Structures are given as structure tokens and as C-alpha cells.
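Peer 1: what would the 3D arrangement of this be:
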Amino acid sequence: MADMMRPIAPPNLPGLVKAAFDKARASGEVSYYPTQVAVLTPGSIPFQLRFSPALAQKPKAPKPKEPNAKPFNPFENPSPAMLIADLPPSHRLVLNKFAIIPEHFILVTRDFKPQTHVLEKSDIAATFACIEDYRTGGQELFAFFNSGPHSGASQPHRHLQLLPVERMKDGLDDVKNGGQWNVLAERLAESKEGLPFQVFTTSMHQNMSAEERHGAYLDLYRHAVNAVFPDGEVSSEGEAQISYNLAMTSASMALCPRTAEGMMIRNKSGEDIGVVSLNGTVLAGTALVKNEAEWDALRDNPDMLLDVFKGIGLSH
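Peer 2: I've put the predicted structure just below:
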């Protein structure tokens, strides 16, 4: 009975997303920030680094005018220009207002639910409905979730983010090692060699039930909590006990416990030049910097990324 109520993504979701993105970008509802890109190989892992100086000027969300007023929630009542489609019974799809990857979109709960709570079966099912819709059309989606203060999460209203993998490859044809890059979460399902932080992974397959997919997520979550708190009890609902990132593709699921959002990097003279912050796209094998000093330093010494990785998660 439970699977009879499973979410079904609208037909031709890739086309709907592209049309909504193009229209919203043309009208100024969505801000698109072009990037320069390089593929680095710290510890032999092809890792995509993007540089967007304009993103440093991204406007901040308006602050409440009254001291006790609740903060602005962009997902509570999205404008028609940002809404892609409803995903009954409990979710909707909206565009990401500030995009560095074209056609970046977001799955949000219709009713407010906390970003810091353990995901429910409906959240996982709705995400995989979108992934399957893309896969049926011959495309791949990378989905990720940021939860907790060290994860890169920025909005308290529960949401998972979705990136078309082909659009994540924009610009890679023209850069060194570009052909070596693919989604890290899928590599990790085969081997974690060279990865300096702990990630828990499992394989997905098309015929899994909603209960099986949610059970796979809960298993990864329990392993991650036990890695942070070896002697603690793990609750499978309510407030999450750790900060973590979750990644999902049609073939894999990966969960990374987080201990910090980012790490300071230094130039050759030992001077601090900026904090490299990472969210769930770290499990895609991508990172973003907003100033030229960071961009230059990491390309000069890609292994500095290994130090960042060691600082944001649990060592093996």
C-alpha cells in the first residue's frame, strides 16, 4: 500500500527544468554565475574545481524588520517563476535562485520540515523519482543533502538539491584531466582508495522499494553516527545526531559525516588566503572558490585539497 502512494515525477522532467531555468534566467528571476574550471588530481582522485568571483557578490537574504519576526523562507511560497512542478503528495520542485551549474533545481517539502531532522521515506522516494525520470531519458542526476552546522547547509526548510550531471561537465572538454572526472559518489561505490575522509556507501538498483531505499539511507546514517559516537545510541527519526552530507545517483548512495564546513588554506609564503568551504557537492568530486588567490594556490598545489578534506570529515 505504501508504494502505491510513491511520488511520480512529471513527464519529461529534464525538459521542464531546462525550460523553467531558461525562462527564469532571461527574466532575471534566476542569477547564473559563470565559472572557470580546472580538474585537479589530489591523491589521484579527479576533482573538479570551479572559480566564480562574481558569486562573492551574491546578495544576502533580507533580514526580518521586526526583532522577533521569522527569517525569510524562499521555499515557503515560491514565486510562479521559480516553481517547476508539484511532486505529490508532499514535495515540490523549484529552481535554485543562485546557480553556478545550469538547471540546478531543488526538491522541497510543501510543509515546513527541519533540514536538521533525519530524512523520511517520502524525501528519499521523491528524490529517486526525479533521478529515475532523468535516467529514463538517458540522463543522470546527482542529488545531495546538507544537514547540520558543519555540512554547508544554508536554509532551515528541508530540501535536497539536484544537478544534471551533463551540466556539471560544462567546460570540461577544454581543460587538462577534464575527461577523467566523473561523479565521486559512484567511484566510491567501487573503491575508496586515496580518499582521506570517511564515506559510507551502498549500491542502488532500479527495482528497490521505497522502504528499501529509505532503509539503505538509515543504515548509512547509523554507520556514520557510530563512527562519530562509537558508544552512543542511534535514533532513526527526529533531530540528526551529527552533521553530514548525503549523495544519491541512480546507482549509488553515499553519506559523509562532517566535522567542519571548511578549512583555511595558505599560499607559498604561509599567509592565510581564504577558507575553502564544502557542501554535499564534495561527494560529486567538486569544489568552488570565490577569490583568485584560492584558485591560483589550489591549481599550483592540488594536494592542498587533501588537507581540506582531512579537516572537514573523519579520518580513516
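Peer 1: could you use CA atoms for every contact and neighbour count after this?
Peer 2: OK.
Peer 1: quick check, Pro64 in a helix?
Peer 2: No - Pro64 is assigned coil when assessed by DSSP: H, G, I helix; E, B strand; the rest coil, not a helix.
Peer 1: and it, how many neighbours?
Peer 2: Here the count is done by other Cα atoms under 10 Å, and Pro64 has 11 residues near it.
Peer 1: you'd agree it is up against Asn73?
Peer 2: No - using Cα atoms under 8 Å, Pro64 is not in contact with Asn73, being 10.7 Å away.
Peer 1: to check against the first, give me the structure of this:
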Amino acid sequence: MAERPRTFFERGTLWSSLVERTAHALASGALVPIRTEVEVVEHEGVPFLVRVVSNLERKAKAVQPPSEGKPPKNPFIPPYEEDLFVSLVPPAHACLINKFNVFDHHALIITQAYEEQDSLLTAADFEALLTCMAEFDALAFYNGGRIAGASQPHKHLQLVPVPLAAGGLRTPMDEAIARGRLPFRHALGPPLQEPAQAHALYGELLRAVGCEKPGTPYNFLATRQWTLVVPRTQEAFESISLNALAFAGSLLVKNREQLERVRAVGPMTLLRAVTGPPGA
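Peer 2: Okay, here's the model as predicted:
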């Protein structure tokens, strides 16, 4: 059995640790990948990636119901599931592998002490995030509350390696962002550089879309090229749930019926619907 990392990772080792722990967790059965088929749906100049789930029942079977009268265990509170633990991350975070991953090497950056998922990000959160983003090229995102697509109430940022698909662009939305043509409510900014700048920029973007009050739902996304905040007014379009990844051009649907609905109305229509009308 591979030895569990127990301390902060050394500079330049996070990616190799993440790869090693992923292989180990797959072998042990601790990692439960959600298998998907990918379809490209072009809409308004963006080649959206729509992933159709083929094995959600595996996730349902892997989630054990709590004992009667007991609340479910928070998987983000120590002791962490050993096979999914990668490393501690300064100043007060830990890196875990996402147990139910759609993307390979999907990492979670969680607060070691409990904080609510709809609370605002702090300078400490950005210090941890930037430490990890310096280790490998990734799309970082934060689902600010249940309406923004969060399924776990313990504060956690997420990292998925880029590019998200073949073709060279980090995300399907990159060209639209470069053109400044995002037809849904948003605030766009430059890349994150260091914790103080990142935290200040985040605050500016939140204020630009009226999401500066704690508890207001929004999505936060960042790559090495741009930073994006999107206000949320609803969690789903019809029965199709959307989280931050949708605003990078990557959607997840439960079945082919939902895929055909996305194709019929156009993915950008979904993004406009869940962010509300301009000026809302």
C-alpha cells in the first residue's frame, strides 16, 4: 500500500503526488469515476463540451446512508479518507482527490476547519489556491452556495487540469472571453497573481455583479489567463443542473434526453437563464 502523505507538499511535487494518489485510489476502489460520453455542441461561437453520464448508479451505490439518528459524516473533516488524501496546503487547507470525478486528477482544496460553502473566499483561501495553481496548469472554480451548484456544504475550491479537451485551448470559453463576448451576466478580470491582489480582484468582481454580500450565490472561475465571476439566480435550467464548469463551456447531463434538450435550446441559453437578465 502506498504511503499516505502527511505534511505539506514540497514545491514542484503536488502534481506527481496527485497522479500517484489517483492511481492508488483507483486500484483500491476509493475513487469512483463517473463515466461520460462527450458531445460537442456549437452555440454562439462556443464549442461547448456536453458530457452525458453513463454510470451515476455507481455513485449512488458508493454513498452509504447514515445510521439512523446520526448525521452523515463530513468527508472534508479529518481524518480524511486515506486513499483520497494528497497533502496539506498552507496556510490552513488540504488537498483531496474528488471521490466522484468526471475529470481525471480533479482536486479539491478544502479548509481544514469547517467553513460554510456560501461564505466569501478569504486571503488564506487564495494563498492556498495560488500555491496549487503554481504546481500545474488548471481551471480553478468555486460554487458559492447551493444555487450556484454546490453539493457539499464545507468550503472547498476545485481544480481540474487543462486543457479540458483536445485542441489546445484551456477551456471552450477561452476564445469568447478573449473577444469579450460573454452574453450572460458576469464580471471578467485579469489573472490571479498573488494572494493580496487575487483577494482584492475577487472583491471587485463580486461588487460589479452585486454578489459581495455573504450568502449571495455566484460562481468563481480562474485560469492562468483570466478570472470570472458569474451571479446565479437559479441552480438549474428545467431539470439540468449547472455549476461553475458550465461557464467555462463544460456541461454535465444525466441522460441523452437532457443532451437533446441542450442541443435544441443551445447551451448559451441555459447560461443566460440561470444568471438572470442583464441588470438584474
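Peer 1: all strands for the stretch 101-250 of the second structure, in order.
Peer 2: 107-111, 138-144, 156-161, 187-189, 218-222, 227-231, 236-237, 240-241, 250-253 (DSSP state E, counting those that start in this stretch).
Peer 1: adding mean neighbour count and distance to Thr22 of the second structure, write these out as a markdown table.
Peer 2: Output for these, formatted as a markdown table (neighbours: other Cα atoms under 10 Å; distance: least, Cα to Cα, whole Å):
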| stretch | mean neighbour count | distance to Thr22 of the second structure |
| --- | --- | --- |
| strand 107-111 | 26 | 10 |
| strand 138-144 | 26 | 16 |
| strand 156-161 | 23 | 13 |
| strand 187-189 | 18 | 33 |
| strand 218-222 | 25 | 23 |
| strand 227-231 | 25 | 28 |
| strand 236-237 | 16 | 31 |
| strand 240-241 | 18 | 27 |
| strand 250-253 | 22 | 22 |
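Peer 1: closest to Leu201 of the second structure out of these?
Peer 2: Across the strands of the stretch 101-250 of the second structure, Leu201 of the second structure has its closest neighbour in strand 187-189 (7.4 Å, Cα to Cα).
Peer 1: what range in the second structure matches stretch 147-160 of the first structure?
Peer 2: Alignment of stretch 147-160 of the first structure against the second structure: residues 144-157, by TM-score structural alignment.
Peer 1: quick revisit: same list (the strands of the stretch 101-250 of the second structure) but as CSV, adding distance to Ala196 of the second structure.
Peer 2: Listed next are the strands of the stretch 101-250 of the second structure as CSV, based on distance: least, Cα to Cα, whole Å:
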stretch, distance to Ala196 of the second structure
strand 107-111, 18
strand 138-144, 17
strand 156-161, 17
strand 187-189, 15
strand 218-222, 15
strand 227-231, 15
strand 236-237, 33
strand 240-241, 33
strand 250-253, 29
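Peer 1: minimum distance to Gly203 of the second structure: which of these has it?
Peer 2: strand 227-231 (9.9 Å).
Peer 1: what about the closest one, how far off from the first structure?
Peer 2: Once fitted to the first structure, strand 227-231 of the second structure is off its aligned match by 0.5 Å on average (mean Cα distance after the TM-score superposition for the first structure).
Peer 1: how distant is that strand from the center of its chain?
Peer 2: On the basis of Cα atoms, centre = their mean, to the nearest Å, strand 227-231 of the second structure is displaced by 13 Å from the centre of the chain it belongs to.
Peer 1: give me the residues contacting it.
Peer 2: Strand 227-231 of the second structure is contacted by residues 185-192, 202, 205-206, 209-211, 217-222, 247, 275 when judged by Cα atoms under 8 Å, 6 or more residues apart in numbering.
Peer 1: what's the local residue count around Leu95 of the first structure?
Peer 2: A count of neighbours around Leu95 of the first structure, defined by other Cα under 10 Å, yields 26.
Peer 1: quick one: map it onto the second structure.
Peer 2: In the second structure, Leu95 of the first structure lands on Ile97 (TM-score structural alignment).
Peer 1: pretty sure its match contacts Ala107?
Peer 2: Yes - Ile97 of the second structure is in contact with Ala107 according to Cα under 8 Å; the separation is 4.8 Å.
Peer 1: need the residues touching each of these two.
Peer 2: Leu18.
Peer 1: show me where the stretch 101-250 of the first structure has its helices.
Peer 2: Under the criterion DSSP state H, counting those that start in this stretch, the stretch 101-250 of the first structure carries helices at the ranges 121-136, 165-168, 184-188, 210-228.
Peer 1: can I get those in JSON lines with distance to Gly262 of the first structure?
Peer 2: Formatted as JSON lines, the helices of the stretch 101-250 of the first structure follow (distance: least, Cα to Cα, whole Å):
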{"stretch": "helix 121-136", "distance to Gly262 of the first structure": "27"}
{"stretch": "helix 165-168", "distance to Gly262 of the first structure": "22"}
{"stretch": "helix 184-188", "distance to Gly262 of the first structure": "19"}
{"stretch": "helix 210-228", "distance to Gly262 of the first structure": "18"}
